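# only the shape, not the letters, is given here:
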């Protein structure tokens, strides 16, 4: 069973965590390393920006399609087998992208890479959270979520360095070592679990959920076109996607067994409240990851590499605050840690509300460090809270629900702020004033998250009536398929895509 997070960490969890971290870093770097490469690749491959941006858009859409089927695939194949399969597919796709001979072949390889990422990212969380068995969840999550911090910060820097020193093909080979190292590590350290069920895939659920997610994300990626959210290229797929996702929810809630994603878990307050706040943290992280680099590049005339380097203090701040935030969350509960974290994020954004072409970069870097501290304090407790009190077989579904919430938040945040920025730049007296409007919007989303933080459980989850029965059923099922594994056993739109939208 998996109850409220308790003191200490389960034996054997750290080898699982560090093993999956290797593969997770590869996926996140693959997502963000092309952030500075879209425009150069358009020239190299002699295609328009609207075509080459699909190396990012196609990657993210393929990732979104695959995510909902991961719980079912884990049941059919077992966690370790599915992880190794995902890493192998990721390695093959990375090599194919590196040897691509034109834009269509590169886009196709990137979509295959995204599909592999769609397997690995939720499965990473699932394997580690199952290994944690309800103990020290926040501390374990502070390690598991490192890729989500390092990817957006270091990916563009790595991409810029590769473009400066090497051929563009190396952009896609630099992620291959993560898979090459991750496969033998997985065979050595991941528990050898067996498939648990042979239930057929819910085809109706998969079709409605996958197509709905793709439609929503595709609509949002067009949001900076003239007309914004009322442009047909935005409104039609967005509305259609929402209808399909609603249809998926209705279909799933009527099923009595083997749902693709068990939405009934949203009745569980820690999961529903943390997913809502993760949605808004996507606004705060990815929305601002659109604005801040564009401020450096468009308003101050810096190169993409220089802009990426200036974002490093934010990543450092997030890394510094993760472990203290995890321990505080386990001591006093997630609510106050997350609330204060969002306040710190808002404070770290203050200089940008009035920043101009001549604002002191030392001041900006200092506040980015503060902002990163706040982001670390927000994401770790929220991601851990989603798994409080869940049975082992519920963890894969919670991983998918929280992952989709954060991904949609990042996409919505990027789209909304792209529209606001574009409108502000064209209507404000100066370009700087347009950025000020957009940063005020970003700060407003963060303040809203501060208020909504009050709905989080104050000090961890109190067991509810029926939990003992649910855990007993889960334990009985696990005992029936006893293995050593069971006993020892858990972006979003990239900055380049956002830049293309605004440009």
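Great, that's in hand. Everything numeric in this text was worked out from a predicted model, so none of it was measured.

# can we go C-alpha only for contacts and neighbour counts from here?
OK.

# residue boundaries of the helices in the stretch 301-450 of the chain?
Here the stretch 301-450 of the chain has its helices, by DSSP state H, counting those that start in this stretch, at 304-310, 312-332, 334-349, 361-385, 395-427, 431-452.

# put together a markdown table for those, with distance to residue 32 on each row.
Converted to a markdown table, the helices of the stretch 301-450 of the chain look like this (distance: least, CA to CA, whole Å):
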| stretch | distance to residue 32 |
| --- | --- |
| helix 304-310 | 11 |
| helix 312-332 | 14 |
| helix 334-349 | 22 |
| helix 361-385 | 18 |
| helix 395-427 | 14 |
| helix 431-452 | 21 |
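
# relative to residue 229, which of those is closest?
helix 395-427 (8.2 Å; CA to CA).

# what are the buried residues along the closest one?
Within helix 395-427, the residues scored as buried using 16 or more other CA atoms under 10 Å are 395-425.

# before we move on, what about stretch 259-272?
Applying 16+ other CA under 10 Å to stretch 259-272 flags 259, 260, 261, 262, 263, 265, 268, 269, 270, 271, 272 as buried.

# which residue ranges form the helices in the stretch 51-200 of the chain?
54-66, 70-77, 79-98, 103-132, 137-144, 146-165, 170-173, 176-189.

# the fourth one vs helix 395-427, what angle?
Taking axes from the mean of the first three to the mean of the last three CA atoms, to 10 degrees, one finds that helix 103-132 is oriented at 130 degrees with respect to helix 395-427.

# quick revisit: residue 89: which of the helices of the stretch 301-450 of the chain is closest?
Comparing the helices of the stretch 301-450 of the chain by CA to CA, helix 395-427 comes nearest, at 20.0 Å.

# structure two is appended below for comparative analysis:
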């Protein structure tokens, strides 16, 4: 009797409904890499003022430590699907981890802001491949009928990263130095490299299609230029400036040319033919709207807690923790339900919970009750656990073995792009609303600068903080509208066990 390739590779039967030790070991390796990659995106946010002081530079230049990392991610993600098919997922995962750990070590040794930005790009080359590769490895290891539960495991660092990053970054900078926000990745990365080498199944890459050079020349710079333009909007304060419009429009043109090319070629760099899969199409539409709302709104509460309530970065991170706790509770349950009955119903329940939680934040005040705020965050977290990874599962669950690498690459591109759009959108809306309130800006400044506080009467500070809180609440209305719109594509997600799964089980039975 011949075993299917996945059984030979992992020692686990992908048709089994149980998650065994072999699958959990693979998941552990992937989660280690995901934690490093995602935490490193958020941990640097609290270090920007330190970079300004340490290297004597402006905030705009220091922000390139984040922008450079993001653009490196955007450049390599389109290549990941082809490279995984060509070289094998294990070899590529080891290479990605090596780039990430090397970049981390170099960042800790940076002697000026220019070298730090350059080393962050090296780090981003590795970080950009870790998530799509991790999703591919876990989908292959689990098989379609268990991928929902495994995606729930991978979803924990995705949801906790925005919460844990600022807490960890603030603690490391205050207790040690800024170098340690990068140095901490070296021992963790070394463990991840050893574990990946020992645990991940050996590669047996199939003969790959020819590399789509034209697609690479269109897709990677197109995506990077578009994201650069979008990420510049908060700094510029408007989208109608050459600094934003020129790179964004060039990026859109290049991406448009890539779409035209991809639909006409047999083996494109990003496989747009996957949109023939109805479940993947609605999953992408759901992910676009959800990621814009989720990642965009993600920056609002930490800013509210620090700027309006006067909390430190560390306390702001701790106060957001109930959202992560809610997600951790609901994710395993959602994963089991998705494997048994499809993701459709679970995602709709999650969106209802997120909607209920978000309604409270549209009514923020300068002295909003912390117990109610934390309770609303917990409800939102329960909804997040039922939404993000089940949507990813909906996209990947019906793909065959050969399509999984391309599908996970596509979903990560969508996630990255939508997240950048959401962050820029909410930043511009919030900045505009605060500028329209005459006392909001000075009142926020008074929270951090004793000289400003001394010049403003206490009554003016209170009124200004009320105006600022109202601006945050109105910005949450935009997020709420986007979440409500997400119900439309989510309604069409599969609500039954996918047909592709039944075929996979039948194949294993024949063997």
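Perfect, thanks for sending it. Everything quoted here is computed from the prediction, not taken from an experiment.

# that older thread, pipe the buried residues of stretch 259-272 of structure 1 into JSON lines and attach secondary structure per row.
Below are these laid out as JSON lines (DSSP: H, G, I helix; E, B strand; the rest coil):
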{"residue": "259", "secondary structure": "coil"}
{"residue": "260", "secondary structure": "coil"}
{"residue": "261", "secondary structure": "coil"}
{"residue": "262", "secondary structure": "coil"}
{"residue": "263", "secondary structure": "helix"}
{"residue": "265", "secondary structure": "helix"}
{"residue": "268", "secondary structure": "coil"}
{"residue": "269", "secondary structure": "helix"}
{"residue": "270", "secondary structure": "helix"}
{"residue": "271", "secondary structure": "helix"}
{"residue": "272", "secondary structure": "helix"}
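
# what's the counterpart of residue 83 of structure 1 in structure 2 in contact with, if anything?
When structure 2 is aligned by TM-score structural alignment, residue 83 of structure 1 is paired with residue 93. Residues in contact with residue 93 of structure 2, defined by CA atoms under 8 Å, 6 or more residues apart in numbering, are 129, 130, 133, 134, 196.

# the first one maps to what in structure 1?
Counting by TM-score structural alignment, residue 129 of structure 2 corresponds to residue 119 in structure 1.

# what's the burial count for its match?
Around residue 119 of structure 1 there are 28 other residues, counting by other CA atoms under 10 Å.

# cool, and residue 503 of structure 2?
Quick note: residue 503 of structure 2 (other CA under 10 Å) scores 12 neighbours.

# distance of it relative to residue 67 of structure 2?
According to CA to CA, to the nearest Å, residue 503 of structure 2 and residue 67 of structure 2 sit 44 Å apart.

# equivalent analysis for residue 221 of structure 2, please.
Relative to residue 67 of structure 2, and taking CA to CA, residue 221 of structure 2 is found at 14 Å.

# could you do residue 22 of structure 2 as well?
Residue 22 of structure 2 is 38 Å from residue 67 of structure 2, by CA to CA.

# for these two, indicate the residue with more neighbours.
residue 67 (20 against 17).

# so what corresponds to that one in structure 1?
For residue 67 of structure 2, the residue aligned by TM-score structural alignment is residue 57.

# I'd guessed that match sits against residue 496; true?
No - using CA atoms under 8 Å, residue 57 of structure 1 is not in contact with residue 496; the gap is 9.8 Å.

# counting neighbours, what do you get for residue 372 of structure 2?
11.

# alignment lookup: it to structure 1.
Aligned partner of residue 372 of structure 2 by TM-score structural alignment: residue 363.

# also residue 345 of structure 2?
Taking TM-score structural alignment for the superposition, residue 345 of structure 2 sits opposite residue 336 in structure 1.

# go on, residue 241 of structure 2?
Per TM-score structural alignment, residue 241 of structure 2 is aligned with residue 231.

# which residues does that match contact?
Residues in contact with residue 231 of structure 1, defined by CA under 8 Å, 6+ apart, are 223, 225.

# what do you get if the cut-off is 10 Å, keeping everything else the same?
219, 222, 223, 224, 225 (CA atoms under 10 Å, 6 or more residues apart in numbering).

# got it, and residue 98 of structure 1?
92, 106, 109-110, 167-174, 176.

# before we move on, the earlier item: show me the two of the contacts of residue 93 of structure 2 that sit farthest apart.
129 and 196 (14.6 Å).

# hmm, residue 235 of structure 2 is touching residue 427, no?
Yes - using CA atoms under 10 Å, residue 235 of structure 2 is in contact with residue 427, at 9.1 Å.

# need the overlap of contacts for these two.
Common neighbours of residue 235 of structure 2 and residue 427 (CA under 10 Å, 6+ apart) do not exist.

# tell me which helix or strand the closest residue to the match of residue 67 of structure 2 other than its chain neighbours sits in.
Of all residues not flanking residue 57 of structure 1 in the chain, residue 497 sits nearest, at 7.1 Å (CA to CA, 6 or more residues apart in numbering). Residue 497 of structure 1 is part of helix 495-502, with elements assigned from DSSP states H and E.

# what's the answer for residue 296 of structure 2, then?
helix 278-298.

# so that helix corresponds to what in structure 1?
The aligned range for helix 278-298 of structure 2 is 269-289, by TM-score structural alignment.

# how many other residues sit next to the residue lying closest to residue 437 of structure 2 once chain neighbours are set aside?
Once flanking residues are discounted, residue 437 of structure 2 sits nearest to residue 467: 6.3 Å by CA to CA, 6+ apart. The number of residues packed near residue 467 of structure 2 is 24, by other CA under 10 Å.
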